[in-house]
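Trainee: structure of the sequence below:
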Amino acid sequence: MPVIRMEFPFDFDLKELVKAYPDAAWYPKESVWAVPYADTRVSSLLAHFRGNNVWLDYSLVKKAELPQVWPELPPLADRIGAEIQRFRDWLRNRRYAEATVKNYCDSISVFFRFLENKDPEEVTNEDMELFNRDYILARGLSESYQSLFINGVKLYFAILEDRKLEPEIIRRPRRAKKLPHVLSKEEVKAILEALTYPKHRLILLLLYSCGLRRGELINLRVTDIQLERGVLMVRKGKGNKDRLVRFPPMLRGILQSYIKASQPREYLIEGQKGGAYSEKSLAEVFKKALHLSGINKPATPHWLRHSYATHLHEGGTDIRFIQELLGHQSSRTTEIYTHVSTRKIREIRSPIEDMDLEI
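Mentor: Okay, here's the model as predicted:
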């Protein structure tokens, strides 16, 4: 069966966007996401991924439309792999987030493979510039991947090689100022009401009503629920910070019924065999709710958190309280929700409203 392959640099939200596309499937043997080919599939994919860095491979569809085929990078030499393992151990000993450890080590691995396993002591600023030009820019990889590469390589050479590569050789890209994706209250309501299975419905309710990140919900323990105080304790959120989040009293009944029926041992939301629920399963729950609600948007579970913050602001909640509830270190991060909130926009009259027009 002909398929269309979808390739992209690792990005969690982008991966969730791919998973949200109908019929998208992961092929572990080829390590690639793909969808069955159909006559209308290409235009549909382009619309779905507009503005995102996804490479669509049509090689099994039309031979005349073959994109740039990049040569395979050589495998990583054992000696370089051992050095990267030392770096991985150093990061973990300093309690870097596991996602950061993986992203830094993966980017450094690609860097050395691109350099054909060049000895780290011989790597220069020119090698960084070459990788940036002939790998990152040539393949159209994202600004976030470029920044990740710069951060990872700088730290690797500072720690393991005890020398500093000049960061100015590659100008750090300006982070794209993208507005968060927000669902309307009506859309959120439809998603929250789409599923009837108690565990799945509770997952969606908590993501939105408490503004939780996916990892925060998955790591939520039964003992973190403090119903008598009306709060949830989010432990070791982003930046390894704890915070309190208000728990809506209207959800007390469904929470108690769920706990009584499911009897989770440690984590509030547990997998079928116990232990923490997986992010993949959580994404599938959201994908099913999105489909049943009839909302035709490339939404991800994180959109519920964005919507929670925006709806709070539209309801008049002070931005400083929203910052605390979301666990943002800087108010500048939270202020982005003022740009998608319609609270003030609705108060602005368009000049056309003052004209005596016949429409």
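Trainee: only C-alpha atoms for contact and neighbour calcs from this point on.
Mentor: Fine.
Trainee: how about the strands in the protein?
Mentor: 3-7, 25-27, 32-36, 55-57, 225-226, 231-234, 243-246 (DSSP state E).
Trainee: just put those in CSV and tack on mean neighbour count and distance to residue 274.
Mentor: Listed next are the strands of the chain as CSV, based on neighbours: other Cα atoms under 10 Å; distance: least, Cα to Cα, whole Å:
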stretch, mean neighbour count, distance to residue 274
strand 3-7, 19, 33
strand 25-27, 14, 25
strand 32-36, 17, 28
strand 55-57, 18, 37
strand 225-226, 16, 19
strand 231-234, 20, 20
strand 243-246, 17, 25
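Trainee: one more sequence to fold, the one below, so I can look at both together:
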Amino acid sequence: MNTIVLKPFFIQGTRYVGLDVRRNPAVGSLLRKMPKVKWSQVHKCWFFPVLTGWYTQLQEFTREIASITPSGFASESALEFFLFPAIKERKKSVSKPARVLVVQGLSEENRQALEEFTRLLRLKAYSESTIRTYRNEFTQLLKVLRNRPVNTLTLDDIKRYMVYAMQEKGISENTAHSRLNAIKFYFEQLLNVDPFVWAIPRPKKAEKLPGIFNQEEISAIINSVKNTKHKTMLMLAYSAGLRVSEVVALRADDVDSKRMIILIRRAKGKKDRIVSLSPVMLVMLREYAREYATTKGGYLFEGNIKGTSYSVRSLQEVLQAAKNRAGVIKPGSVHALRHSFATHLIDKGTDVTMIQKLLGHSDLKTTLRYLHTSNRDLLR
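Mentor: Next comes the predicted model:
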């Protein structure tokens, strides 16, 4: 079998991984098709940027034609350190809360308010992403206040601040809503103030239609993927209407082939839900299981470090590469597969409340957006 030798590679101080294929035209031809892999005419070497998930993609992309050796590095641990510094940091923080950074420029009183604000969010078991968002938005207010205690603000003060943030700082409608939610949490949950924030008018959000792919584009994208793992993950996102975070978080035990269902654990809003497992998807999962060993209780789709999940970013890159190969120029991430799933169900006449349950929407209004992307009524 052919060999790809990995070695450190730098261009103008930027770190890359060099791929020495010993002038093998077959391997070189394959690497030319791999996204973001480039050829250096000066160094006579292929190279790719140090991005999370790319080592795994390289292994899977070349497994049929070449083996990979890190002999260009002092050791495999040196290679891992060179390639995956970000992964190591994330692995350390998987079971720990996000690190709280010290915010400069706050008075001692407002710094204490921020700490109490963060502590209460954790006590109420908000997700880490929500804590980061709320903390960041609340901090923006505290920075403007300087030495004025935040607990002395009045309704008029909040209104003037929001006008300043939108007109002077140019924050978006979505950011304005998030900031008001954070301020509302502080005054109502921490200070037990009556819900005065409701008296503040909220900017109307832009009504953007979700991006979708038509069924021909879906087929072209899926069929362009040769790697079994990648194809299975993308097909699962579409056939079950899963969020990208739900795909990578799946455990091997979550698939119940007897009942033909998939259990989605602790999805958005920390809610479990059940989605249907199609016969076609079951066949693909069985083919995947024959090629990739899974462990009971382990992740269904493992990342490049054993015991960790496949990364969201890597799956997004897989989809983008598949779109390029399929000639699909329409914008859309993995989440567009979920949008497409819902829209195609509506096209077929599926009841919208059933779609709401499959998608895990708590509010029917969220699901009703897909009525505007469906062509069912237009074709009548």
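Trainee: rewinding a little: I'd like the strands of the first structure as a markdown table, with distance to residue 159 of the first structure appended.
Mentor: Listed next are the strands of the first structure as a markdown table, based on distance: least, Cα to Cα, whole Å:
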| stretch | distance to residue 159 of the first structure |
| --- | --- |
| strand 3-7 | 32 |
| strand 25-27 | 36 |
| strand 32-36 | 33 |
| strand 55-57 | 34 |
| strand 225-226 | 41 |
| strand 231-234 | 32 |
| strand 243-246 | 32 |
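Trainee: so which of those strands is nearest residue 19 of the first structure?
Mentor: Evaluated over these, closeness to residue 19 of the first structure peaks at strand 25-27, with 7.4 Å, by Cα to Cα.
Trainee: could you say what helices and strands that closest one packs with?
Mentor: strand 32-36 (3 or more Cα pairs under 8 Å, 6 or more residues apart in numbering; DSSP states H and E).
Trainee: in the second structure, what range does the strand it packs on match?
Mentor: Alignment note (TM-score structural alignment): strand 32-36 of the first structure is unmatched in the second structure.
Trainee: before we move on, what about stretch 220-229 of the first structure?
Mentor: Residues 250-259 of the second structure are matched to stretch 220-229 of the first structure when aligned by TM-score structural alignment.
Trainee: in that stretch, what counts as buried?
Mentor: Buried residues in stretch 250-259 of the second structure, counted by 16 or more other Cα atoms under 10 Å: 250-252, 254-255.
Trainee: what are the contacting residues of it?
Mentor: Residues from elsewhere that reach stretch 250-259 of the second structure (Cα atoms under 8 Å, 6 or more residues apart in numbering): 261-265, 277, 282, 294-301.
Trainee: 7 Å instead?
Mentor: The contact list for stretch 250-259 of the second structure, computed with Cα atoms under 7 Å, 6 or more residues apart in numbering, reads 261-263, 294-300.
Trainee: now do stretch 362-372 of the second structure
Mentor: When contacts are defined by Cα under 7 Å, 6+ apart, stretch 362-372 of the second structure is touched by residues 342-343, 356, 361.
Trainee: if you set the cut-off to 8 Å instead, what comes out?
Mentor: Counting by Cα under 8 Å, 6+ apart, 209-210, 339, 342-343, 346, 352-353, 355-356, 361 sit against stretch 362-372 of the second structure.
Trainee: out of these, which are inside helices?
Mentor: 339, 342-343, 346, 352-353, 355-356 (DSSP state H).
Trainee: give me the ChimeraX select line for those, limited to the buried ones.
Mentor: Entered in ChimeraX, the line below selects the buried ones among those, by 16+ other Cα under 10 Å:
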select :339,342,343,346,352,355,356
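Trainee: want to throw the ones in helices among the contacts of stretch 362-372 of the second structure into CSV with distance to residue 142 of the second structure?
Mentor: Listed next are those as CSV, based on distance: Cα to Cα, whole Å:
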residue, distance to residue 142 of the second structure
339, 38
342, 41
343, 43
346, 46
352, 43
353, 42
355, 42
356, 39
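Trainee: quick one: secondary structure of the residue lying closest to residue 69 of the second structure once chain neighbours are set aside?
Mentor: The shortest distance from residue 69 of the second structure to any non-neighbouring residue, by Cα to Cα, 6 or more residues apart in numbering, is to residue 5 (5.1 Å). With DSSP: H, G, I helix; E, B strand; the rest coil as the basis, residue 5 of the second structure sits in strand.
Trainee: same check, this time on residue 19 of the second structure
Mentor: Per three-state DSSP, the local secondary structure of residue 19 of the second structure is strand.
Trainee: distance of it relative to residue 162 of the second structure?
Mentor: Distance, residue 19 of the second structure to residue 162 of the second structure, by Cα to Cα, to the nearest Å: 52 Å.
Trainee: and what of residue 281 of the second structure?
Mentor: Per Cα to Cα, residue 281 of the second structure is found 48 Å from residue 162 of the second structure.
Trainee: who has more neighbours, those two?
Mentor: Using other Cα atoms under 10 Å as the criterion, residue 281 of the second structure and residue 162 rank with residue 162 on top: 21 against 17.
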